[in-house]
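Undergrad: could you look at this predicted model? Sequence included:
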Amino acid sequence: MTPRAFRPLYCGIAFALSLAAAAEAVCSDVDPALPRYAPAKVEIARTEPWLTNDGAIRIVGYNDMRDMFDAFVARYVAAHPGSTFRLELTGTRAAPPALAANTSALAPMGAEFTPDQLAEYRQASQATDPVEFRVAHASLDPRALSGPLAVFVHADNPLRSLTLAQLAQVFSGKATHWRDLGVQGDWANRPIHLYTMEPDTPLALSFYGRVLGTTSPAKPFAQFHQSRDTIDRIGTDPLGIGFAAAMRVTDKVRLLALAAKPGATPVLPTEADIRAGRYPLDRWLLIYARLPLSAFAREFLILVLSREGQQAIADTPQHYLPLSAEEAAHERAKLR
């Protein structure tokens, strides 16, 4: 399968500096080492709770996965004639309760189950915790709803990079002045102003879990529900620092390059570094499934994790990023 000649991509350093500098470019679509989809016969009992009255396979979940699911379904139906689907992709929040009630065959989501969602799932389903499959990397395209996490400072701030350990110092309140992060000169003694997402948002849960672990976050100057609002506020405060979705960057702020550990090379959230696994605050699109896996869930996920499935992801107008062959193999191993 040959890649399209042009597509809206945000590749390389230009994106990290400013969306205005991003240009259309040619980038590879999918890893050629991904396996081709080899359909297998699937028997679905008519008593499955996730079948509708007319026998359609019901899937409830994330609205920004609509385009890829339309493509998955078309490929699945071509391989399994007579299959029909009812896609109710209204949002991530709808997926966990539908999966818990077993009224959705799968749960497509733009973020991990929150602790509250998992507790509610356990109570409602009385079943083993669902299995999580990463099916795509988050997007750098402003049209997407799910992007990788990024850390922002004001455009005038001289800071260029941080380690995750330094981030933990900042967001736990242990680093209070820019000198604590190695900044020298006039900025050294200036205070750090923290701006964050609201603590129950998927971005905040992901950021705090990966950066702070069990350490309590410091009280911020302000917190916001949307990435755009967080970034707009940092853009008005030269002393501000905060986290939000990478693709919401503006010319008023700067993305910081991040290093997973001291001594590692700091990297920006570029397509190349995300797909190579070098960027430490990547996020993923997910599909959750009940255990034990149904024959349908297994077959559908084999398709999603195949070359054809990952090509469908690469072709989305939101430009979600496909998995590598190694990443897809790791997820397929969960199907055994």
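TA: Done, it's in.

Undergrad: C-alpha from now on. contacts and neighbour counts both.
TA: Noted.

Undergrad: quick one: the helices in the stretch 101-250 of the chain?
TA: 115-125, 164-171, 202-211, 227-234 (DSSP state H, counting those that start in this stretch).

Undergrad: could these go into CSV alongside mean neighbour count?
TA: Shown next, in CSV, are these (neighbours: other C-alpha atoms under 10 Å):
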stretch, mean neighbour count
helix 115-125, 14
helix 164-171, 20
helix 202-211, 19
helix 227-234, 21
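
Undergrad: of all the ones you listed, which lies closest to residue 190?
TA: Taking C-alpha to C-alpha, helix 164-171 is the member of these nearest to residue 190, at 13.7 Å.

Undergrad: let's bring in a second one:
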Amino acid sequence: MRRCPAARLTALLLAGTVLVSSFPASATIIDDRYKPYRAVSDVTGDLRIEGSPALRKYVLLWSEALMATYKGVRAASRFDGDAPAAAALTDGDIDIAAMSREMNSAEEGRFRDAHGYAPTEVRVGVDVLTVFVNKDNPLDCLPMSKLRDAFSAPSVTWGDLGATGNWAAKPVLRLGYRPGSSEAGFFAAKVMDGQSFASDMKTFDKSSEVVDRIGKDEGAIGYAPVGYRTGREKSLRLSTDDGKCILANQMNAYRRDFPITRFLYMYVDKAPDTPLSPPVREFFTYAFSLDGQKDAALAGYYPLPYVYSGQEIERLGLKRLD
């Protein structure tokens, strides 16, 4: 994964004046070096996107903005998962594969065998899963090893996780997502170290349902995208091997300090020295505009750092808006 040293990224991120936008109940910062999108002429055609449910909001917001701007653009999308999207891009059935992970070597190899060149990878945003507990919970920080125990051990009390007094004997109510969901897979990859989720974990389809239940049950613990805070719960800081407690916030996500952080990706079939089709070109031009990054915040994710967006624009053969 391409990375920028933390100190340099911090300086680059804070180099310009920033614009404050809003998650459902928290604030995010959008670098105002991003410029508003400007419509161009003669953009028509179909735009076919398939991918992970994790990028559903991105895809819908950006494609709907494109269709509202260009009446001759028809966008269609489906969200059956990462692997089907990679296969569909290789087969030429779609224009964009929206993925919650990087293509693996087998997927990229099949694309190379079919086309003679690699798919073009584009980072479009930063996703963070926050560990939430009820606002009355006395814990503030949890080691990653205890977080794994909280979701895998057969029976866990809050005393096992470090709480004392009246909280020590309280059972832990584990909340998560249905098996096969993008959120469950992301959390398992970052936290579970190969262990299975406990059989008594209650699962939900929507992040709002997870967070709502945490706010109502003082013994609950769960995880959800950072944008779903409501004020009836609180985020736990997480500590890794060095013992430092890290809060889930925008800067820690950009530095990759918070352990449950990932980039979100889109892949396109771009032959060398061949321009993108007008609908695909304007989809990404909008995505890397101020308007597109506001949509990213509305979708519950952190915008892509401005310095990274320049790399993606160059990779796509596009020009930065001015």
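TA: That came through, no problem. Everything quoted here is computed from the prediction, not taken from an experiment.

Undergrad: quick revisit: for residue 248 of the first structure, find the nearest of the helices of the stretch 101-250 of the first structure.
TA: Nearest of those to residue 248 of the first structure, taken as C-alpha to C-alpha: helix 227-234 at 6.1 Å.

Undergrad: translate residue 171 of the second structure into the numbering of the first structure.
TA: Matched by TM-score structural alignment, residue 171 of the second structure corresponds to residue 191 in the first structure.

Undergrad: tell me what the helix ranked longest in the first structure is packed against?
TA: In the first structure, assigned by DSSP state H, the helix with the most residues is helix 66-79. Judged by 3 or more C-alpha pairs under 8 Å, 6 or more residues apart in numbering; DSSP states H and E, helix 66-79 of the first structure is in contact with helix 295-304, helix 307-314.

Undergrad: now the angle from the helix or strand that the shortest one is followed by to helix 295-304?
TA: Next in sequence after helix 307-314 of the first structure, counting helices and strands by DSSP states H and E, comes helix 325-332. Compare the direction of helix 325-332 of the first structure with that of helix 295-304 by axes from the mean of the first three to the mean of the last three C-alpha atoms, to 10 degrees and you get 180 degrees.

Undergrad: helices or strands up against helix 325-332 of the first structure?
TA: strand 131-137.

Undergrad: try it again with 10 Å
TA: Contacts defined by 3 or more C-alpha pairs under 10 Å, 6 or more residues apart in numbering; DSSP states H and E place helix 325-332 of the first structure against strand 131-137, helix 295-304, helix 307-314.

Undergrad: now the longest one, how far from the chain's geometric center?
TA: Right, the one you point to is helix 295-304 of the first structure. With C-alpha atoms, centre = their mean, to the nearest Å as the basis, helix 295-304 of the first structure stands 21 Å off its chain's centre.

Undergrad: what comes up buried for it?
TA: 296, 297, 298, 299, 300, 301, 302, 303, 304 (16 or more other C-alpha atoms under 10 Å).

Undergrad: need these in a markdown table (columns: distance to residue 149 of the first structure).
TA: Below are the buried residues of helix 295-304 of the first structure laid out as a markdown table (distance: C-alpha to C-alpha, whole Å):
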| residue | distance to residue 149 of the first structure |
| --- | --- |
| 296 | 33 |
| 297 | 29 |
| 298 | 30 |
| 299 | 31 |
| 300 | 29 |
| 301 | 26 |
| 302 | 28 |
| 303 | 28 |
| 304 | 24 |
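
Undergrad: which of those residues sits closest to residue 263 of the first structure?
TA: For the buried residues of helix 295-304 of the first structure, the nearest to residue 263 of the first structure is residue 304 (36.7 Å; C-alpha to C-alpha).

Undergrad: who are the contact partners of that closest one?
TA: 37, 68-69, 71-73, 75-76, 135-136, 287, 298, 310-313, 328, 332 (C-alpha atoms under 10 Å, 6 or more residues apart in numbering).

Undergrad: quick check: closest non-adjacent residue to the match of residue 171 of the second structure.
TA: Nearest residue to residue 191 of the first structure, sequence neighbours excluded (C-alpha to C-alpha, 6 or more residues apart in numbering): residue 177, at 4.3 Å.

Undergrad: residue 126 of the second structure -> the first structure?
TA: Looks like residue 126 of the second structure aligns to residue 137 there (TM-score structural alignment).

Undergrad: follow-up on the earlier one: what lies in contact with the following helix or strand past the longest helix of the first structure?
TA: Next along the chain after helix 66-79 of the first structure, taking DSSP H and E as the criterion, comes strand 85-88. For strand 85-88 of the first structure, the surrounding residues in contact (C-alpha under 10 Å, 6+ apart) are 50-52, 55-63, 66, 69-70, 73-74, 77, 94-95, 104.
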